[in-house]
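A.B. asks: turn this into a structure:
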Amino acid sequence: MEAVDLPPDAIEVGRIADAWGIKGWFKVLPHSASPEALFSSRRWYLQPPAQGGKAFAGTGLLRIREAKEHSDSIVALAHEVDDRNAAEALKGARVFVPRSSFPTAGDDEYYWVDLIGLDVVNREGVALGQVRELMSTGPQTVLVLAYEAAGKPQERMIPFVSAYVDSVDLPGRRIIVDWQPDY
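C.D. replies: Model (predicted):
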């Protein structure tokens, strides 16, 4: 695996779970229910796992030959991985792809990574907080906002559905919602 620098727009999209088969395929657990970013990029950047054994250090580049869905995960084959032993050595590695290689989102579709950090205000212009994370509850996604009240960190949750979200302004880094601070 070639040692490289991590691209400045790299986003962590999954981790390698284990080898798959005997010909160098490996199983990837995506961080998203919609792993399009893994399929759209043929260059994956790996970093060692945050904990546990490390078969390599720094950032390595894998040139992906093929990636496909398999059950609840993704399986992939890279030019640099020739057999099961090489695939097993990647176990636990974190997978990054450049944000610029993500497929274009459709109208009124957003990548979660693009929403994190946006300011959320209501229709009256009252600041409700900043998006800290998003949470999937099954039927809908929820914005988890961080804000301060009486000098203490607080959390507010707003369903990310059209009934409450009026607009998302990515260039302006702002989401306007039909929500009140006392909800």
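
A.B. asks: every contact and neighbour count from this point should use C-alpha atoms.
C.D. replies: OK.

A.B. asks: enumerate every residue touching Trp112.
C.D. replies: Leu134 (C-alpha atoms under 8 Å, 6 or more residues apart in numbering).

A.B. asks: want to put them side by side, so please do this one too:
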Amino acid sequence: MTLAMNQALPPSEELVTIAAIRRPRGLRGEVVAISLSDYPERFAAGLSVWLRPARGAARPAVIERAWFHKNNVILKFVGLNHINDVEPLTGCQVCVPLSARVTPPPDEFFYDDLIGCQVELMSGEGVGTVVDFAPYGGGVLVVERVHPDGQRQEHLVPFVRAICPDVDVTAKRIRIAPPEGLFD
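C.D. replies: Presented below is the predicted three-dimensional model:
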């Protein structure tokens, strides 16, 4: 059986983080990680991933096994069989190529797909650009508006269907029907 350990990431491929490694677990090469995915199947045995340190290049790895324990995911990678092999992984992100990302169900979106979307009123008038997403309540878009004089202003727009009825992340556009006074 050939493992994906020697696969190179295409230079144009973006990585998406699915977990963050916190620390080694035991002596047999397991690590404790925080799952950043809503999809537990992302950690299936045999999945090729990239381990990206805070500094330096990402390196390929293959998940040998994974299970959830106390709000964490325990990961064991193929070929890393001792604590000395995984201690340097503390702080690494476990990533997959953007092309391997799970497709969310209809009317659900990934935070990073919302960033950069142009926000406009239902009439087509531009409001600004989504620069962040805050997970307060159901979620809040942080929209930056640049005025003609160059002054920047941030607005918080609740990310709910009543206010954001038309979301098209492919076109990078969100059309909103804000309640009166939202931009005052």
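
A.B. asks: quick one: the strands in structure 1?
C.D. replies: 2-3, 10-19, 26-30, 43-47, 60-70, 73-78, 94-98, 119-122, 127-136, 141-149, 152-159, 165-169, 174-177 (DSSP state E).

A.B. asks: where does the second one end up in structure 2?
C.D. replies: I take that to be strand 10-19 of structure 1. Mapped onto structure 2 using TM-score structural alignment, strand 10-19 of structure 1 covers residues 15-24.

A.B. asks: so how far does that stretch sit from its counterpart in structure 1?
C.D. replies: Here the mean offset of stretch 15-24 of structure 2 against structure 1 after fitting is 1.7 Å, by mean C-alpha distance after the TM-score superposition for structure 1.

A.B. asks: contacts for that stretch, please.
C.D. replies: Taking C-alpha under 8 Å, 6+ apart as the rule, stretch 15-24 of structure 2 contacts 30-37, 42, 83, 86-87, 89-98, 101.

A.B. asks: go again using 7 Å as the cut-off
C.D. replies: 30-37, 83, 86-87, 89-98 (C-alpha atoms under 7 Å, 6 or more residues apart in numbering).

A.B. asks: before we move on, what about stretch 93-100 of structure 1?
C.D. replies: Under C-alpha under 7 Å, 6+ apart, the answer for stretch 93-100 of structure 1 is 7, 9-16, 41, 44-49.

A.B. asks: check which residues of it are buried.
C.D. replies: 93-99 (16 or more other C-alpha atoms under 10 Å).

A.B. asks: what does stretch 65-76 of structure 2 give?
C.D. replies: Applying 16+ other C-alpha under 10 Å to stretch 65-76 of structure 2 flags 65-66, 72-76 as buried.

A.B. asks: tell me the one of those nearest Arg25 of structure 2?
C.D. replies: Ile74 (7.9 Å; C-alpha to C-alpha).

A.B. asks: surely His82 of structure 2 touches Gly29?
C.D. replies: Yes: between His82 of structure 2 and Gly29 there is a contact at 4.2 Å, judged by C-alpha atoms under 7 Å.
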